[in-house]
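Enquirer: give me coordinates for this.
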Amino acid sequence: MNILITGGAGYIGSHVVKQLLDETNHNITIIDNLSTGSIKTIKTLKEIAKINNKEENLDFIEADLSNFPLIEGIIKAKKFDAVIHFAASIIVPESVKNPIKYYMNNTVNTTNLIKLCLDNNVNKFIFSSTAAVYGQPYEIPVKETTPTKPINPYGMSKLMSETVLKDCGLAYPDFKYIILRYFNVAGADIKIRIGQRFPNATHLIKVAAETAVGKREKMYVFGTDYPTKDGTCIRDYIHVDDLADAHIKALEYLTDNDSDVFNCGYGYGYSVLEVINTMKKVSGVDFKVEFTGRREGDPAILIADNSKIKNKMKWQPKYNNLELICKTALEWEKKLLKEEA
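Expert: Okay, here's the model as predicted:
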């Protein structure tokens, strides 16, 4: 297949590109504006392509999805079979302060991309969505049928894009999509070739790894009075390589199946303190942790019901081990430190 991957220089997108280069012979074009993605990641992906004798299979174009004429020209010229769409703004507090950025980038740009797919006979669309579309869910674990009630502009901007996809799927019978709702993505490539480069990260495991290697003086726990076993929030952490595998399975699934929505998680969760203690264990560092008040909009527990993706798509996670997730995140931070030295 000839595949367009938007945001392929970013954290999750790059792991999908890496896996496609390792496991398939698809032709891949990455479009990324490098606002959060990295040219260093692109260089590593090109090295992976070279090792796999697939240099001709990978193309990178630095571009912003808001440049509609340029994106249209690329799609017309390349004649893609499928799009895997990652490019999005993802910081929840920022979305509250700057909602226009989120609706323009996450909803308007996605809608235009879908329109260009429809105009140019690109009939497979894999969409990177989020558990944030559920808001504060009333049932745990969260099913795909759980009502969607986002509590911030980030979640709403993603849900609006989901709605556009669903409506277009009804209006255009040849157009098929998979919506993947991620829970908490963490870790790095098992071979530690790529990982999360985004500065000022807010993800717990990334922050804990940065604190363990001394990049941060201390880290914070937001809220210790939740109705959980130790008072801290519980989340479902999925290794980024398992999530990447779900995207490749989704592409294959669309060949013979109808459009659908799937949760991506492991089906059980760990508390913030359990994650921190695991990072301390794998790193051997008793780093400083400070306790502070709750953040607005944090649900106490967020765990995916993953039975649908396992049953329908035959997706089987390989890395659902918190120590392994923390260890890959830690090794990646050590690699970044060497890079900076």
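Enquirer: from here on, just use CA atoms for contacts and neighbour counts.
Expert: Will do.
Enquirer: report the buried residues of stretch 17-33.
Expert: Neighbour counts over stretch 17-33 (16 or more other C-alpha atoms under 10 Å) mark V17, K18, Q19, L20, L21, N27, I28, T29, I30, I31, D32, N33 as buried.
Enquirer: now stretch 248-257
Expert: I248, A250, L251, Y253, L254.
Enquirer: redo those residues as JSON lines? Include distance to K97 and secondary structure.
Expert: Formatted as JSON lines, those follow (distance: C-alpha to C-alpha, whole Å; DSSP: H, G, I helix; E, B strand; the rest coil):
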{"residue": "I248", "distance to K97": "35", "secondary structure": "helix"}
{"residue": "A250", "distance to K97": "34", "secondary structure": "helix"}
{"residue": "L251", "distance to K97": "35", "secondary structure": "helix"}
{"residue": "Y253", "distance to K97": "38", "secondary structure": "helix"}
{"residue": "L254", "distance to K97": "37", "secondary structure": "helix"}
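Enquirer: could you look up the SS state of A244?
Expert: With DSSP: H, G, I helix; E, B strand; the rest coil as the basis, A244 sits in helix.
Enquirer: that one - how many residues pack around it?
Expert: Using other C-alpha atoms under 10 Å, A244 is surrounded by 21 other residues.
Enquirer: within the helices and strands, which one has the closest residue to it other than its chain neighbours?
Expert: Closest residue to A244 apart from its sequence neighbours, by C-alpha to C-alpha, 6 or more residues apart in numbering: V16 at 4.6 Å. Assigned by DSSP states H and E, V16 belongs to helix 11-23.
Enquirer: who does that helix touch, helix- and strand-wise?
Expert: Helix 11-23 is packed against strand 2-6, helix 39-51, helix 240-256, with contacts defined by 3 or more C-alpha pairs under 8 Å, 6 or more residues apart in numbering; DSSP states H and E.
Enquirer: so which of those is nearest F222?
Expert: Closest of these to F222 is helix 240-256, at 24.0 Å (criterion: C-alpha to C-alpha).
Enquirer: could you give the angle of the helix or strand that comes right after that closest one to helix 240-256?
Expert: Next helix or strand after helix 240-256 toward the C-terminus (DSSP H and E): strand 260-264. Interaxial angle of strand 260-264 relative to helix 240-256 (axes from the mean of the first three to the mean of the last three C-alpha atoms, to 10 degrees): 170 degrees.
Enquirer: structure for this one too, so we can compare:
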Amino acid sequence: MTNRQIVVASLPQGTLEPAHFELQDVPMPTPQDGEVLLRTILMSIDAANRSWMQGATYRDAVKAGDPMPTYAICDVVKSTSPRLSPGDIVAAESVWADHVTRPAHKVQKLPKVEPLSHLLSVYGIAGKTAFHGLMQIGQPLAGETIVVSAAAGSVGGYVGQIGKALGCRVVGIAGGPDKCAFVTDALGFDACVDYRAGGVFKALRAACPDGIDVYFDNVGGDILETTLGLMNERGRVVCCGAISQYDTTNPTGPRNLPGVVVVKRLRMEGFIVMDFARDDAKATRALQAWVAQGKIKVTEDIVDGLENAPQALIGLLNGDNTGKRMVRVGADP
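Expert: Presented below is the predicted three-dimensional model:
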């Protein structure tokens, strides 16, 4: 019996393309003592996937020939460990493949939530990243103004909705009139600036008449530079990602550092979601309450088929997703 997997055929030197990946048929893995055989149900597609191809980050660099890493929701097919049983739903650091084996102690047993996709979106990486970054670093107060870039994306949409639930004014930045309409009409943001229309500084200043207290940055580059110029004194900048910089050989950064940080006494801090894992239960309780109250709408963008994972990532980098992007490899049990 064979198993499909997708490897990185070659490392991109510029824009990521389908030719950088290869779909392979390989032998079905067999779990050794203390391991589990997992069937992939859903794979998370994140901008960070692209950054891993550029070198070591918070994880080892992805090299040519490696199966493409991912975070996945799986069910246990076979277990040689007392920790897990067939049929258990787990989260695992995995790869783009139909089946994988993993040490049982390195996967996390999950509750059976319907649909399982919520374990990747609102109760998973996206929702927890939004909650931890905004609450722990942004520390918003009711009445303050929050700006979030990539506002129609997986994390940005939840950041804005959490901000509204806390009583803040929330302004998004997104690409194109359709996405901006989605951000205000569906997600309830107070305003949204279309960066593709140009004049971002002027439009953002008009949308934030009292300045910006918290900026949740998902894109870096020119948008970060522009937003820093509108921050209030002692504002907080939450550095979550830099999607504008991942798919290029000529990355750019804000030119107003460190001057604007000093003059405005800003606090600028980066993080990854695992930094606050100790508070995951608190995040889940809050997110569940807001969903139940109708204050958070769950938005998901699910692409069907393992073979479509490369295009799903390429599309994400081009901004064609609305909500949390993931690839469905197998059916929910």
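Enquirer: TM-score for this pair?
Expert: The TM-score (TM-score structural alignment, normalised by the length of structure 2) is 0.31; 147 aligned residues with a C-alpha RMSD of 5.2 Å.
Enquirer: returning to what we had before: which of the helices and strands packed on helix 11-23 of structure 1 sits most buried?
Expert: The highest mean neighbour count among the helices and strands packed on helix 11-23 of structure 1, using mean count of other C-alpha atoms under 10 Å, belongs to strand 2-6: a mean of 22.
Enquirer: just the buried residues of stretch 248-257 of structure 1 now: which is nearest I309 of structure 1?
Expert: The nearest one, if we look at the buried residues of stretch 248-257 of structure 1 relative to I309 of structure 1 and count by C-alpha to C-alpha, is A250, at 9.3 Å.
Enquirer: any idea where the helices of structure 1 begin and end?
Expert: Assigned by DSSP state H, structure 1 shows helices spanning 11-23, 39-51, 68-78, 92-97, 99-102, 109-119, 153-171, 204-212, 240-256, 272-283, 307-312, 322-340.
Enquirer: a markdown table for the ones you listed, including distance to N2 of structure 1?
Expert: Below are the helices of structure 1 laid out as a markdown table (distance: least, C-alpha to C-alpha, whole Å):
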| stretch | distance to N2 of structure 1 |
| --- | --- |
| helix 11-23 | 12 |
| helix 39-51 | 15 |
| helix 68-78 | 8 |
| helix 92-97 | 33 |
| helix 99-102 | 29 |
| helix 109-119 | 13 |
| helix 153-171 | 21 |
| helix 204-212 | 33 |
| helix 240-256 | 12 |
| helix 272-283 | 39 |
| helix 307-312 | 25 |
| helix 322-340 | 30 |
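Enquirer: any idea which of the ones you listed gets closest to F222 of structure 1?
Expert: Closest to F222 of structure 1 of the helices of structure 1, according to C-alpha to C-alpha: helix 272-283, at 9.0 Å.
Enquirer: could you check the angle helix 322-340 makes with the closest one?
Expert: On the basis of the same axes, to 10 degrees, helix 272-283 of structure 1 is oriented at 60 degrees to helix 322-340.
Enquirer: which of the helices of structure 1 is buried the deepest?
Expert: For those, average neighbour numbers computed from mean count of other C-alpha under 10 Å are highest in helix 204-212, which has a mean of 24.
Enquirer: from the contact counts, what lies against that helix?
Expert: For helix 204-212 of structure 1, the elements it packs on are strand 218-222, helix 272-283, helix 322-340, judged by 3+ C-alpha pairs under 8 Å, 6+ apart.
Enquirer: of all the ones you listed, which one is nearest T111 of structure 1?
Expert: helix 322-340 (33.6 Å).
Enquirer: which strands and helices sit next to that closest one?
Expert: Going by 3+ C-alpha pairs under 8 Å, 6+ apart, helix 322-340 of structure 1 lies up against strand 184-186, helix 204-212, helix 272-283.
Enquirer: will you turn these into JSON lines that also has distance to N109 of structure 1?
Expert: Below are these laid out as JSON lines (distance: least, C-alpha to C-alpha, whole Å):
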{"stretch": "strand 184-186", "distance to N109 of structure 1": "23"}
{"stretch": "helix 204-212", "distance to N109 of structure 1": "28"}
{"stretch": "helix 272-283", "distance to N109 of structure 1": "34"}
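Enquirer: between these, which gets nearest to S307 of structure 1?
Expert: Nearest to S307 of structure 1 among those is strand 184-186; the distance by C-alpha to C-alpha comes to 17.1 Å.
Enquirer: for the closest one, packing partners?
Expert: By 3+ C-alpha pairs under 8 Å, 6+ apart, strand 184-186 of structure 1 packs against strand 237-239, helix 240-256, helix 322-340.
Enquirer: adding distance to K50 of structure 1, write these out as TSV.
Expert: Converted to TSV, these look like this (distance: least, C-alpha to C-alpha, whole Å):
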stretch	distance to K50 of structure 1
strand 237-239	25
helix 240-256	20
helix 322-340	21
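Enquirer: between these, which gets nearest to E62 of structure 1?
Expert: If we rank these by C-alpha to C-alpha, the stretch that ends up nearest is helix 240-256, at 22.1 Å.
Enquirer: the inter-axis angle of the closest one versus helix 11-23?
Expert: Helix 240-256 of structure 1 runs at 70 degrees relative to helix 11-23, counting by the same axes, to 10 degrees.
Enquirer: against which helices or strands is helix 240-256 of structure 1 packed?
Expert: The elements that helix 240-256 of structure 1 packs onto, with contact taken as 3+ C-alpha pairs under 8 Å, 6+ apart, are helix 11-23, strand 124-130, strand 176-182, strand 184-186.
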